[in-house]
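[1] Provided below are the primary sequence and the corresponding predicted coordinates.
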Amino acid sequence: MVTFTARRGEPELVRPARPTPTETKALSDLDDQWTLRFYESIVGFFRAPPGEAPRPGKVARGIKVAVAAALVYYYPMAGRLRKLPGGNRLAVDCTGEGVAFVEASADVRLEDLGQPLVPPYPCVEEFLGDCGDTRDVLGKPLLFLQLTVYT
């Protein structure tokens, strides 16, 4: 079993690349279910293009630029959830505050994690940024991203 520790930088907010509408959008009945009020963790692994060594700063800058561009069109994701008055319904305040992004590095390669690479992943907690209580979704970024690059 492989073990490693990710070295994380400070979280930062990635905001939309351009101004976005400031409005409130109520969640649909499908989206506003108690059973969906938590952060879901997803881990994805990607290799560098052939012949190219990953440079942590360059990769992080590229992803932040791409996320900022996407948030222009998917601007509610840059907002915050809040409760609507007079009940327990939620809405998204489209504030443009941004999504959380953490840059991390680790001295582990994909090959070290085993083949085939399928869940449960070893040391999965090292690939996940800290979003605090995963059931506390009000007033926090809707998306937490951690980029972990092999060093």
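    Great, that's in hand. From a predicted model like this one, the values you see are computed outputs, not experimental measurements. Numbers count the residues shown, from 1 in each chain.
[2] from now on I want contacts and neighbour counts done on CA atoms only, so please keep to that.
    OK.
[3] hang on, Ala66 in a strand?
    No: Ala66 is assigned helix when assessed by DSSP: H, G, I helix; E, B strand; the rest coil, not a strand.
[4] and the gap between it and Ala26?
    Taking C-alpha to C-alpha, to the nearest Å as the measure, Ala66 and Ala26 are separated by 27 Å.
[5] got it, and Phe101?
    Phe101 is 26 Å from Ala26, by C-alpha to C-alpha.
[6] more neighbours: the two, which one.
    Ranked by neighbour count (other C-alpha atoms under 10 Å), Phe101 and Ala26 place Phe101 first, with 23 against 17.
[7] would you confirm that the more buried one contacts Arg8?
    No: applying C-alpha atoms under 8 Å, one finds Phe101 not in contact with Arg8, separated by 10.5 Å.
[8] want to compare, so here's the second one:
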Amino acid sequence: MTILIRGARVLTLDDENSEYESADILIEGSKIVAIGPDLTPPGNGAEIEVIDARGKLVMPGLVNAHFHSSGNFMKGALDDTPLEIFMLYEVPPVTGQVPSPRHNYVRTVLGAMEMLKRGVTAVQDDAYHVPDVTKDGIDSNHASVCRLRNACACLH
């Protein structure tokens, strides 16, 4: 499939730091093949999806190099708490119980969806499993990320 994104503000973050106030992006399959103003889509008869991106910013995805999905459900619960006190609540988790695989799965998916919404496309998740690491716990974190990645691959 060919996708043509039209009229976006484009930050390429390439070696030349190219920036376009208004440009098109031509994508064939999973590869960006051209970036520039007023691109002409290929006339090879292939199905082309055109996306109007006027007023939108297109740039490479951001990387979150330090994230703890295990603390996801605590957002806002301990606002304005000094780090040392916060850590007493976060490790071990407030419940003091081993989270179920479903709990791990949901908190990881919610964190990943929030990051995607904000432009993060890669993450290093320091998901700790307190008080015990279990195979099911690790598998549930992995399954959530794989399922979300596969779902996003279906979206344009």
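    Yep, it's here. Since we're looking at a predicted model, the values are computed, not measured.
[9] got a TM-score for the pair?
    Overlay of the two chains. TM-score (TM-score structural alignment, normalised by the length of structure 1): 0.23; 60 aligned residues with a C-alpha RMSD of 4.9 Å.
[10] buried ones in whichever strand or helix holds Lys25 of structure 1?
    Using DSSP states H and E, Lys25 of structure 1 sits in strand 23-26. Residues 24, 26 are the ones in strand 23-26 of structure 1 that count as buried (16 or more other C-alpha atoms under 10 Å).
[11] show me what that strand packs onto, helices and strands only.
    Using 3 or more C-alpha pairs under 8 Å, 6 or more residues apart in numbering; DSSP states H and E, the elements in contact with strand 23-26 of structure 1 are strand 90-94.
[12] for structure 2, which segments count as helices?
    All helices of structure 2, identified by DSSP state H, fall at 83-90, 101-117, 135-153.
[13] for these, which one sits closest to Val63 of structure 2?
    helix 101-117 (9.4 Å; C-alpha to C-alpha).
[14] any buried residues in the closest one, and which?
    By neighbour count on 16+ other C-alpha under 10 Å, the buried set for helix 101-117 of structure 2 is 101, 104-112, 115.
[15] now the residues you listed as TSV including distance to Arg9 of structure 2?
    Output for the buried residues of helix 101-117 of structure 2, formatted as TSV (distance: C-alpha to C-alpha, whole Å):
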residue	distance to Arg9 of structure 2
Pro101	42
Asn104	38
Tyr105	36
Val106	34
Arg107	33
Thr108	31
Val109	30
Leu110	29
Gly111	27
Ala112	25
Met115	21
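[16] now, which of those residues sits nearest Gly137 of structure 2?
    Distances from Gly137 of structure 2 to these, taken by C-alpha to C-alpha, are shortest for Pro101, at 5.0 Å.
[17] run through the residues that contact that closest one.
    By C-alpha atoms under 8 Å, 6 or more residues apart in numbering, the contact set of Pro101 of structure 2 is 136-137, 139-141.
[18] which two of the residues you listed have the greatest separation?
    Longest span within those, C-alpha to C-alpha: Asp136 and Asn141, 8.7 Å.
[19] so for these two, which sits in the more crowded spot?
    Shown here are Asp136 of structure 2 and Asn141; by other C-alpha under 10 Å, Asn141 has more neighbours (23 against 13).
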